[in-house]
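> no sequence on this one, just coordinates:
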């Protein structure tokens, strides 16, 4: 056994425990408690397994799950940026790239390179796996906000138009899930938990 190899892997395992302490703005379903990044990533991975049949094209589900389990690891260093933040761009690429090098760099070289490549593929959003993974990442908070009668939409004054714009990413991964999501968004306006800026 290569003891040094194993020690690097264990160092990475220790480091990613910090993901459990990164709080997101969104709250758990029907709850006042903020979700943490680890819970979010786990939930997305399960969602991808359950909803894979709705992807626009067949996907390598193992790769999708890998993407979803590691996509927010960089937030250990870069922090979580709220999707609807008006002061900071949600795509914090420079800080996140630096974080990938440090955090995944704890692993043996081959594993580090593999996970960095998977993370970069997710971020670029070009492959079918990345598109579907990103669809999951946008769908989960939508469902949470609806379960919480507006949740972060109400808390931060997010408009119907902004939700529609940000959630349209779902369509790139799944036309069917986008149709479903758009219906939920429109119902949210009818139910008074999401307000149109046009009013």
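Looks like it came in fine. These figures come from a predicted structure and were not determined experimentally.
> C-alpha from now on. contacts and neighbour counts both.
Noted.
> and residue 101, what element?
Here residue 101, judged by DSSP states H and E, is contained in helix 93-104.
> ok, and what's touching that helix?
With Cα atoms under 8 Å, 6 or more residues apart in numbering as the contact definition, helix 93-104 has outside contacts at 12, 15, 73, 74, 75, 76, 77, 78, 112, 113, 115, 116.
> Comparison target below:
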């Protein structure tokens, strides 16, 4: 962020006078995160001819946690995992989305997102800001069963969208089926069953020509 102070959405239509300070801070944060609906991802929607946004992505992950939790290799707290997936991409409001297969854009991703987390969560009352930041850090570090499963959902969801789009971002220039496998392998850290299923999707997508085989890419075709 530049030295110039960021204009918050809540400042466009200031809240009424007399609101309690804690509630004002919470509402300011909730208005600001409406920006998540404007952050476009690379993945195509299934039900419409456009790309999904981060808010839609986060909602879909929360639903996946509720439905697929039984496939976790370790017991998880579903509610806690839902909280992780709902907030994990909030930092992209300020840091922007980093496409999975864009290695160059990913070089400073961690730094950009950490700065964004500091700025965004600071809008909340101190106790909630600390809890939100701790949850975001937990997701990033993937040391708990819940964080590992949350990350698995974050990689599985676009896989499903790309399958339904008959390739989607798998068709990104320079990306091969082996690249997809490498980026999605983290699913197996949380669920052997879901990773086995994921590999079936990837293998079949490669067989159908929805992603490029490494041998084809090396041959320049």
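Arrived safely. All figures in this text were calculated on a predicted structure; none of them were measured in a lab.
> Make a PyMOL selection of whichever of the contacts of helix 93-104 of the first structure turn out to be buried.
For anyone working in PyMOL, the buried entries among the contacts of helix 93-104 of the first structure, judged by 16 or more other Cα atoms under 10 Å, can be selected with:
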select buried, resi 12+73+74+75+76+77+78+112+113+115+116
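> which residues of the second structure does stretch 66-81 of the first structure align to?
Per TM-score structural alignment, the counterpart of stretch 66-81 of the first structure in the second structure is residues 83-98.
> end to end, how far does the matching stretch reach?
For stretch 83-98 of the second structure, the first and last residues are 21 Å from each other (Cα to Cα, to the nearest Å).
> just stretch 21-40 of the second structure next, same as before
Stretch 21-40 of the second structure has its terminal residues 33 Å apart, counting by Cα to Cα.
> With stretch 13-31 of the first structure instead?
Terminal-residue distance, stretch 13-31 of the first structure (Cα to Cα): 29 Å.
> what's the matching range in the second structure for the longest helix along the first structure?
When secondary structure is assigned using DSSP state H, the longest helix within the first structure turns out to be helix 128-147. Residues 145-164 of the second structure are where helix 128-147 of the first structure lands when matched by TM-score structural alignment.
> Average offset of whichever strand in the second structure runs longest relative to the first structure?
Across the second structure, the strand with the greatest residue count (assigned by DSSP state E) is strand 40-44. After superposition onto the first structure, strand 40-44 of the second structure sits on average 0.5 Å from its aligned residues (mean Cα distance after the TM-score superposition for the first structure).
> just stretch 54-62 of the second structure next, same as before
Stretch 54-62 of the second structure versus its aligned partner: 0.2 Å mean (mean Cα distance after the TM-score superposition for the first structure).
> Where in the first structure does that stretch fall?
Under TM-score structural alignment, the match for stretch 54-62 of the second structure in the first structure covers residues 37-45.
> returning to what we had before: among the contacts of helix 93-104 of the first structure, which pair sits farthest apart?
Taking Cα to Cα, the two most distant members of those are 78 and 113; they sit 19.5 Å apart.
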